[in-house]
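*Asks:* Let's see this in three dimensions:
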Amino acid sequence: MSKIPVVLSSELLEGRTLARKAEGQALLLTRVGGCVYAVENRCPHMGLPLTRGKLDGKVVRCPWHGSRFDLSTGESLGWADSFAGVALPRWSHGLLAAGRKARALQAFPCAEEDERVWLELPDAGQHKAPNVR
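*Replies:* Prediction:
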């Protein structure tokens, strides 16, 4: 794994999500309680982006089917229980899951240095800080 810069620290606002790509990986970044988190920006349920997902502390909810994930670990905390933000009755959750079992998001180690957010991505090439806009 290599450390690469993905965003300027000033661009990552508290309680807001930010979508970025690095080394071909779609990322969702956020800052919660002063800590920076980075996960894949793709819900493992149907592969849809989490960018417009609702944040509740360090938990993001998929805006499409309601799956919830811990941003610090990627752990699945709830699986496919709503449609487009509308809660569905418990009996329908299995139907909405479409046979897919709960899976975690990939979470990436990250740190802030030199006014930038740096991530460790698998098989990332060597990058220098000036490549960050």
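*Asks:* C-alpha from now on. contacts and neighbour counts both.
*Replies:* Noted.
*Asks:* SS state for the residue located most distally from the centre of the chain?
*Replies:* Most distant from the centre of the chain: residue 91, at 27.9 Å, with distances by Cα atoms, centre = their mean. Assigned by DSSP: H, G, I helix; E, B strand; the rest coil, the conformation of residue 91 is helix.
*Asks:* measure it to residue 33 for me?
*Replies:* 36 Å (Cα to Cα, to the nearest Å).
*Asks:* One more: residue 66?
*Replies:* Separation of residue 66 from residue 33 (Cα to Cα): 23 Å.
*Asks:* The two - which one has more neighbours?
*Replies:* Between residue 66 and residue 33, counting by other Cα atoms under 10 Å, residue 66 is the more crowded of the two (24 against 9).
*Asks:* quick one: secondary structure of that one?
*Replies:* coil.
*Asks:* Looks like it contacts residue 77 (just checking).
*Replies:* No. Using Cα atoms under 8 Å, residue 66 is not in contact with residue 77; the gap is 10.4 Å.
*Asks:* and this one, so I can compare the two:
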Amino acid sequence: MSQIEAAKSDQVRDSKLHIVNAGGHSVALTRVNGKVQAFVNKCPHLGMPLTKGKIEGGAVTCPFHGSKFDICSGRNMDWVKSLLGMPLPGWAQSALAMGKKPTGLKTLAATEKDGAIFLEV
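*Replies:* Next comes the predicted model:
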């Protein structure tokens, strides 16, 4: 693995996503309680981007299907709960999940040094 500079420190803010291209992948950077976190900008349900996802309490929610993930660990917290922000009943959630089991986000190690953010890729 190697480290690459992904962004300047002042570009990444708490509860806001900053999207970069790192190692040929779209990567989301944000801060949780001031610490930089990074994850592949792709919901594991259908691969849709999390760019416009809602961030609350250290978690990001997919804007397309409502799956929710812990930003620091990548752990899945909720799986396919809505369609474009509209809540779905249980039977519709199961149908929209299309048999896919809850899966976590792929997180990346991020470090901050001398005003820059580096990722392990």
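*Asks:* Excluding chain neighbours, what is closest to residue 52 of structure 1?
*Replies:* Closest residue to residue 52 of structure 1 apart from its sequence neighbours, by Cα to Cα, 6 or more residues apart in numbering: residue 63 at 6.1 Å.
*Asks:* Residue 18 of structure 2: what's it in contact with?
*Replies:* 11-12, 28-30 (Cα atoms under 8 Å, 6 or more residues apart in numbering).
*Asks:* can we see that at 10 Å?
*Replies:* Contacts for residue 18 of structure 2 (Cα atoms under 10 Å, 6 or more residues apart in numbering) come out as 7, 11-12, 27-31, 38, 51.
*Asks:* neighbours around residue 34 of structure 1, how many?
*Replies:* Residue 34 of structure 1, neighbours per other Cα under 10 Å, totals 10.
*Asks:* Distance check, it against residue 9 of structure 1.
*Replies:* On the measure of Cα to Cα, residue 34 of structure 1 and residue 9 of structure 1 end up 11 Å apart.
*Asks:* What count of nearby residues applies to the nearest residue to residue 83 of structure 1 once chain neighbours are set aside?
*Replies:* With sequence-adjacent residues excluded and distances taken as Cα to Cα, 6+ apart, residue 83 of structure 1 is closest to residue 65, at 4.7 Å. A count of neighbours around residue 65 of structure 1, defined by other Cα under 10 Å, yields 24.
*Asks:* What of residue 71 of structure 1?
*Replies:* 27.
*Asks:* In contact with the nearest residue to residue 49 of structure 1 once chain neighbours are set aside, which residues?
*Replies:* Of all residues not flanking residue 49 of structure 1 in the chain, residue 42 sits nearest, at 4.5 Å (Cα to Cα, 6+ apart). If you count contacts by Cα under 10 Å, 6+ apart, residue 42 of structure 1 has them with 25-28, 48-51, 62, 105-106.
*Asks:* Against residue 15 of structure 2, how distant is residue 97 of structure 2?
*Replies:* Taken as Cα to Cα, the span from residue 97 of structure 2 to residue 15 of structure 2 is 27 Å.
*Asks:* ok, now residue 24 of structure 2?
*Replies:* From residue 24 of structure 2 to residue 15 of structure 2 the distance is 24 Å (Cα to Cα).
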